[in-house]
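*Asks:* Provided below are the primary sequence and the corresponding predicted coordinates.
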Amino acid sequence: MAGKKGTTATKAVQTKAAQMKAAQEAAAAKVVEAGATVNSYPLHELMAASETLLGVKPEVLAGAVAGAGAGTGTGKEMMQVEMQVDEAKRLVKQFLGKKVL
């Protein structure tokens, strides 16, 4: 009995992971597709596609943006920040390269 329950839970986790991956890929495709006409994207869209576009988790992008002083204030204000993919890449690289004291 215990084995059956574990298998069901494992399948549920795998299904959720597949759904999250599909959502990230869709967000990345949306950003790439719009790239021909729009240069700046809302931070929430870049965060949704951060693993595909930037190779980092959304939390890293949020830290990079917050560390750069963009969107100082509440989380809602920060999510309204717009930036280009190249700028996001630069901020992430700079953030990851900082020395820890």
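*Replies:* On my side now, so go ahead.

*Asks:* Please count neighbours and contacts with C-alpha atoms only from this point.
*Replies:* Fine.

*Asks:* ok, now which ones touch Thr52?
*Replies:* Gln24, Glu25, Ala28 (CA atoms under 8 Å, 6 or more residues apart in numbering).

*Asks:* In three-state terms, how would the second one be classified?
*Replies:* At Glu25, secondary structure determined by DSSP: H, G, I helix; E, B strand; the rest coil is helix.

*Asks:* List the contacts of it.
*Replies:* Going by CA under 8 Å, 6+ apart, Glu25 touches Ala49, Thr52.

*Asks:* any idea how far it lies from Leu53?
*Replies:* Taking CA to CA, to the nearest Å as the measure, Glu25 and Leu53 are separated by 9 Å.

*Asks:* let's bring in a second model and compare:
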Amino acid sequence: MAGRGKKNNVATIIPVYPREELLAKSEALFGVKPEVLHGALHGDVRAEFPLEEVKSMIKSFLKRRIS
């Protein structure tokens, strides 16, 4: 059986999106207001982010304790 047991060495490309676009469409993409996304991204100087990472950052931000 040809091809059986061989691994495909193709790298997975993860799309990234500009911060401004994510903020503009935060309610449609993540179900949160832009202010929440801004708080979740605060301190991260990158200009582009993958969606799954942003979702994780939002979840973490919303679980933080307020002191």
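*Replies:* Nice, thanks for sending it over. These numbers come from a predicted model, not from an experiment.

*Asks:* And the TM-score between these chains?
*Replies:* Here the TM-score for the pair of chains, by TM-score structural alignment, normalised by the length of the second structure, is 0.74; 55 aligned residues with a CA RMSD of 1.6 Å.

*Asks:* Just give me which of the contacts of Thr52 of the first structure are shared by the second structure.
*Replies:* Mapped onto the second structure and checked by both residues aligned by TM-score structural alignment, their matches' CA atoms under 8 Å, these keep no contacts at all.

*Asks:* Please, where are all the strands along the first structure?
*Replies:* 41-42, 82-83 (DSSP state E).

*Asks:* right, and Ala48 of the first structure touches Val56 too?
*Replies:* No. Using CA atoms under 8 Å as the test, Ala48 of the first structure is too far from Val56 to be in contact (10.7 Å).

*Asks:* of the two, who's got more company?
*Replies:* Higher neighbour count among Ala48 of the first structure and Val56: Ala48, with 21 against 15, using other CA atoms under 10 Å.

*Asks:* Disregarding flanking residues, what is the spatial nearest neighbour of the more buried one?
*Replies:* Closest residue to Ala48 of the first structure apart from its sequence neighbours, by CA to CA, 6 or more residues apart in numbering: Gln24 at 5.6 Å.

*Asks:* measure the most centrally placed residue in the first structure to Gln80 of the first structure for me?
*Replies:* Centroid-nearest residue in the first structure, with CA atoms, centre = their mean: Met47, separated by 2.6 Å. In this view, Met47 of the first structure and Gln80 of the first structure are 12 Å apart by CA to CA.

*Asks:* can you put the strands of the first structure in a markdown table and add mean neighbour count and distance to Ala9 of the first structure?
*Replies:* As requested, the strands of the first structure are exported to a markdown table (neighbours: other CA atoms under 10 Å; distance: least, CA to CA, whole Å):
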| stretch | mean neighbour count | distance to Ala9 of the first structure |
| --- | --- | --- |
| strand 41-42 | 16 | 35 |
| strand 82-83 | 17 | 38 |
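
*Asks:* With distance to Val100 of the first structure as extra columns, can I get those strands in JSON lines?
*Replies:* Output for these, formatted as JSON lines (distance: least, CA to CA, whole Å):
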{"stretch": "strand 41-42", "distance to Val100 of the first structure": "29"}
{"stretch": "strand 82-83", "distance to Val100 of the first structure": "26"}
